[in-house]
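Chemist: When you get a sec, could you give me coordinates for this:
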Amino acid sequence: MNKCCIFVCVQLVYIEFECSACVCVCERDEMGFITLLIILFTVLWAAVLVFRSNSRRRPSSAKLPPGPYRFPIVGNIPQLGLNPHQSFANLSKTYGPLMSLHLGSVYTVVVSSPEIAREVLQKHDQVFSGRIIGAAAQVHDHHNISIAYLPAGIEWRKKRKICREHMFSTHRLDESQALRREKLQKLCDYVSNCCGGGGGGGGDGRAVNIGEAAFITSLNLMSATLFSVDFTDFDSDATQDLKETIEGVAKILGTPNLADFFPIFKRFDPQGIQKKAEFYFGKLLGLFEDIINQRLESRRTVGSSRKNDLLETLFDLSQGTDYDLTCKDIKHLLVDLFVAGTDTTSSTVEWAMTELLLNPEKMANAKNELTTLIGKNKQVQESDISKLPYLRALVKETFRYHPGGPLLIPHKAEDDVEINGYTIPKDTQILVNVWAIGRDSSIWSNPDSFEPERFLDSKVDFKGQDFELIPFGSGRRMCPGLPLVDRMLHLTVASLIHNFDWKLEAGVKLDTEEKFGLSLHKAVPLEAIPTKV
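Modeler: Okay, the predicted model is just below:
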C-alpha cells in the first residue's frame, strides 16, 4: 500500500508540474503548497472512490473494448499528450476503432471509424444522446441552460426548434443574404487596404492575420444578425479582447481537466480551469446582459422603432406560450451561438488558407475556377456556390484534414449497450475522433496530403450522413448552425482568394502545428501579405 501511495503521488505531481497529459494543454495558475499537500493526502480516498464507482457502473460479465495498459489511479491520463486527438489516433492503430481508456474515474470509449461512428451517432443515437459535463461547462449554471449540454428532452427540443426555424432555416438565411454580402465586402475592402503593389497599400503591403480577419467578419455577421450592430472593426483595439474571450471559452471547454477525472479535486480547481471559465463566461454573459437590457428599455419606450433582428424575435417568442424563454435562456443561447459561430468558422478559414499557401497549385486551381465562372472584380454570391465544384471540394478537404472539433463534444451512454460485440456501460464517456477518421489510410488515399480533387467525383458530404466526414457530428446532437457555417465558409474563403494573391513575409516558414481545444486552432497564427490581382 505504501508503494502504491508513493507511485500515485509521483504520478500526480508529474501530471501537474511536468507538462504531461491534460495540464499542458491549458495555461494554469501556480498551485499553492497547501493545495498540493491536500491532493497528495486525499489521493487514496480518490482511489477508493474510483474503484468503487467503476465496480458499480460496469456489469461483472461485461466484455469491454480493448485498450492500452492503465496506470494505477491515473489510468491512461499520462497518454493523452499535448494533442489528445493525435494520441488517440495512434493508440487506435494498436487497439482498434473502438477503444477503452480510463481517465481517472472517467471510463471513456474512443470511436475512430465511420462504421462505429454510424452505430453510435445514428443506430443508437438515443442511447448516446447524453452529455458528459465538465466543471468548465458548469460555471454560471451554463450546463443547465445551454443547448449543447441540456439533456435531449423537452427544453432541449424547444431550443433546437428555435435554432432550426428562426435562425438557420433556408428561408431565414435567404432573407439575410444582403447582410452577409455587406460583411464580406468589408473584409475585401480591408484586404485591399493592406495590399502591396496596385492595391492601395503601396510597397510590399501589410500582413493580414487571416484567422483574426475571418473572426471579425464572422463576429460582425453574428452581432448584426442578432443585434443589428457590429461588435468591432478591423484594426480595432476591442477586437483582440473579444477574440481572446470567445477563444478562451472554446479552449477552456476543450481542455482536459484533472478535476473532471477526479471529482474530489473539483473544489481545489488545481489547473485553474474553473476560475478561467468563470471569467470568460462572465465577460460574455455580461456583454449580452447589457445588450438585452438596452433593448428591453427601447421596447418600453413609446415611439421607438422595432429592430428587424433575431434578438427581437427571441423577445417575441419569450412572450408567447410555446417556448417559455427567460432572459437567462437568451443570454446562454447567445453564448452558444457566438462561440460556435465565430471560433470554428475563423479557425477553418485559417486552415484552408494555410493549406492553399502550402500548395500553390491548389490555390491556382481555386482561383482559376473563380475567375472563369465568376469573373474578376466581382463578389461571389451564395447562389454561385453550387456552380463552384473546386471551391466546395476545397472546403470538404479542409474539414477532412483539419476538422473544427477534432473529438466533437463528448457524448455519454444513457444505458448499457452492445457495440461491435463489446459492452458499453451506462455513463461511459464517448469520444468520436473525427480527426483520426479523416487521416485513416484505409478510408482515404494519401490521407496526409491536402488534395481537394478527391472530392470532385465524390458524393461524400459533411451534412451528417457520410460518416467518413462528420466535422459537425450527426444525429440529434448535430451542430444546428451548420447551414450558416456552410454558407459563410465558402464565401469567406472565396472572398480571400478571388482577386487577391498571397505571399508570406520574408523569412517566415509556414507550418501546420495544431493547438488542441474544443476547436482546433493553428499553434502559430497565419499572417500573409495580399496583392491585388
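
Chemist: From now on I want contacts and neighbour counts done on CA atoms only, so please keep to that.
Modeler: OK.

Chemist: Would you enumerate the residues in contact with S495?
Modeler: Contact analysis of S495 by CA atoms under 8 Å, 6 or more residues apart in numbering lists L184, L187, C188, Q379, V380.

Chemist: In those residues, find the pair that's most separated.
Modeler: Farthest pair in the contacts of S495 (CA to CA) is L187 and V380. Separation: 12.8 Å.

Chemist: The contacts of S495 in strands, which ones?
Modeler: The subset of those located in strands under the criterion DSSP state E is empty.

Chemist: Could you also give me the structure for this second sequence? I'd like to compare it with the first:
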Amino acid sequence: MEAWSIILFLIPIFLSFIIAFLLFPCRKPPLPPGPPSIPILGSLIWLRHSTSLLNLEILLRKFRSQLGPIITLRFGSHPSIFIVDRYLAHKALVEHGASFSSRPPPSPYSRFHNSRILNITSSPYGDQWRLLRRNLTSEILHPVKIHRFAPGRRWVLGLLLNDLQTRSEQSPKRAVVAMESFQLAMFSLLVLMCFGEKLDEKAIRKIETAQREPLLYMSKHMRVFSFVPKLLLRFMFQGMLKNVARLRQIQIDLFLPLIRARRENHKQAREQRFVYSYVDSLLDLSLAQEGGSQLTDNEIILLCSEFLTAGTDSTATALQWIMAEIAARTAVQAKLLEELKGINGEEIKEEDLNKLPYLKAVVLEGLRRHPPSHFLLPHSVIKDVEFGGYLIPKNASINFTVADMAWDEKLWEEPMEFKPERFMAGGDGEGVDITGNREIKMMPFGVGRRICPGLGLAILHLEYFVANMVREFEWAAVDGEEIDFSEKSEFTVVMSKPLRARITPRKGLLKDS
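Modeler: Sure, this is the predicted structure:
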C-alpha cells in the first residue's frame, strides 16, 4: 500500500511538470540574425566574387544596416558570428572577457608538427595557454627584458639605413621599394630575439623564405578549409596538404640546427650569452599537464615560427603604411622633422622616444587609419552564452571588426583622413587607450585577455625605426608617380602596390643642429 500511495502522490507532480513544460517551454535564445544560407556552402553565396576579407568587410557593412550589430554567417559546420559595434565588443572582450577568451576548434591543417600543443595564438583558453603566454610575456616581452635587446635594435637599424641608402644610390630616381627593406630588418631583429644569434643576411633570408612560403601558400590556397565541412576534407585537397608538409620540412631543417646549438650550450651561465633568447625560455619550460616534460624540438619550432610571424609581418606592414603617409604628406614630415631636431646625437635612442609626442601621434594615427589586420583572430566562448539577446554557441567563431571601429564617423572627425594631430592635446584621439580597457576607440592589437602580448614591443619598434628613418632621409613620392593607398589582403592588409619612395639622405642636417 505504501508504494502505491507514493506513486499516486507523485503522478500529479509529474503531470504538472509535463504541463508546465508544454505551456512554458524552456527555449534558448536564437542565433544572431544572418542572411539566407544554403546547405554545405552556407553563406558563401554572398561572397560570390571572392572570399577576401576585404570583400567580407563590404558585406558586413551592408548587413549591419539590415540586421544590426551582431550578424551570423555560415561557413562550414559552425556558425561565424560577427560583432561590429565597439560597445558590444567592449562588453564581450572586457566585461565578459573570461567567457569570450577561447578559440574555435583548430583547423584540420594546424598540427603539422606532431605536437602535444598548439601555439599561443591558437590554444584554447586554459592552463596550457596561460603557461605559454606567461612565459613569452615574462621572459621576453616584459619591459625590462625588452631593454636587453637594445643593442640588437641598434645593429638592425644600421643594417636598415645602409640597405635603404644603397638601394637609393643604385636607382636613377633614388626610388626604393621600401617594404623589402622593412621586412628584412624586422625579421633580422626577431631572429635575433628568437635564437639569440646575429646571423648573416644570407642565413636570415633563407629562414625568412622558409617561414613565409608556408604562410603565403596557406593564405592563398587553403582559406577554403575554413568554409568546407570536415567530412569533405578527407576526399579533397590532399595535394595541398602534401605541399604544406613539404614546405614545413624545409623550415624544420633550418630551425633545428639553431635550436640544438642553443640546447647544447644551455648549461652555460646566461651572462655569457649575447642575449637570453626566446628559445632559451622554451628550453626552460615544462608542461605540467604532461607530467612536467619539456618541449620537443618540433614543439619549439612551432612556437618559434609563431614568434617570427607575429613580430615581423604586422610590424613591417604598419611601418610601410606609416612611411607611405609621411612620404605623401610634406607637412606631416616637416613637423615630425622639427620635433626630431630637438634630440641631440647621431641617432634617436630608445630613451629619447618619450620626449617625442608628435612621433607617437604619427604612429598611433598610422595604426588607426591602416591597422595591419582588419579583424581580430576569431574568438570563441567556453560554453553557450546569451549575449545581447542572442545565443552565442560554444565552438562558434566570434569575430570582431578592427578597421571599421577605428573609422567610425560618430567617433572620429574625418576618419579616412590621416591626421596625427587628432592624438595631440584637444584632438578627438587625445589620451586614447589602445588597450581598450576603458573603452574601445581603436584596437589594432586586440582587447582583453587575448590582446597581443607584443603590443609594447611593436610600438617601440615603430617609433624607433620611424624616427630614425625620418631623421636620416627625406621621404617623397617618386617623380611622376603617386603613392597608391589602395589595399589588398595577404597575411596582413598591405598596400596593393608596395611603397616606392624617393629617399634622399639629409646630408648631416640634423647631426649639425
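
Chemist: And the TM-score, once the two are fitted together?
Modeler: Remark: TM-score between the superposed chains equals 0.82 [TM-score structural alignment, normalised by the length of structure 2]; 465 aligned residues with a CA RMSD of 3.1 Å.

Chemist: before we move on, the earlier item: need the contacts of S495 of structure 1 in CSV (columns: distance to L526 of structure 1 and neighbour count).
Modeler: Listed next are the contacts of S495 of structure 1 as CSV, based on distance: CA to CA, whole Å; neighbours: other CA atoms under 10 Å:
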residue, distance to L526 of structure 1, neighbour count
L184, 19, 24
L187, 16, 20
C188, 17, 20
Q379, 24, 19
V380, 23, 20
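
Chemist: Just give me the closest of those residues to N2 of structure 1.
Modeler: Nearest to N2 of structure 1 among these, with distances taken as CA to CA, is L187, at 63.1 Å.

Chemist: which residues touch V279 of structure 2?
Modeler: Residues near V279 of structure 2 by CA under 8 Å, 6+ apart: C194, F195, G196, I259, R262, I300, C304.

Chemist: Now that we have the residues you listed, can you turn them into a markdown table and tack on secondary structure?
Modeler: Listed next are the contacts of V279 of structure 2 as a markdown table, based on DSSP: H, G, I helix; E, B strand; the rest coil:
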| residue | secondary structure |
| --- | --- |
| C194 | helix |
| F195 | helix |
| G196 | coil |
| I259 | helix |
| R262 | helix |
| I300 | helix |
| C304 | helix |
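
Chemist: Distance to R111 of structure 2 and neighbour count for those - can I get that in TSV?
Modeler: Formatted as TSV, the contacts of V279 of structure 2 follow (distance: CA to CA, whole Å; neighbours: other CA under 10 Å):
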residue	distance to R111 of structure 2	neighbour count
C194	21	24
F195	23	21
G196	26	23
I259	20	20
R262	24	19
I300	13	22
C304	15	22
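
Chemist: ok, so of those residues, who is nearest A458 of structure 2?
Modeler: The closest of the contacts of V279 of structure 2, once distances to A458 of structure 2 are taken by CA to CA, is C194, at 15.3 Å.

Chemist: which residue in structure 1 lines up with that closest one?
Modeler: Alignment note (TM-score structural alignment): C194 of structure 2 maps to L226 of structure 1.

Chemist: I figured its match hits L311, correct?
Modeler: Yes - using CA atoms under 8 Å, L226 of structure 1 makes contact with L311 at a distance of 5.3 Å.

Chemist: In contact with the residue mapped onto K488 of structure 2 from structure 1, which residues?
Modeler: Superposed on structure 1 with TM-score structural alignment, K488 of structure 2 falls opposite K515. By CA under 8 Å, 6+ apart, the contact set of K515 of structure 1 is N83, H521, K522, A523.

Chemist: Check E365 of structure 2 too.
Modeler: F418, K419, P420, R422, F423.

Chemist: ok, the last one to E413 of structure 2 distance?
Modeler: What it means is F423 of structure 2. Per CA to CA, to the nearest Å, F423 of structure 2 is found 12 Å from E413 of structure 2.
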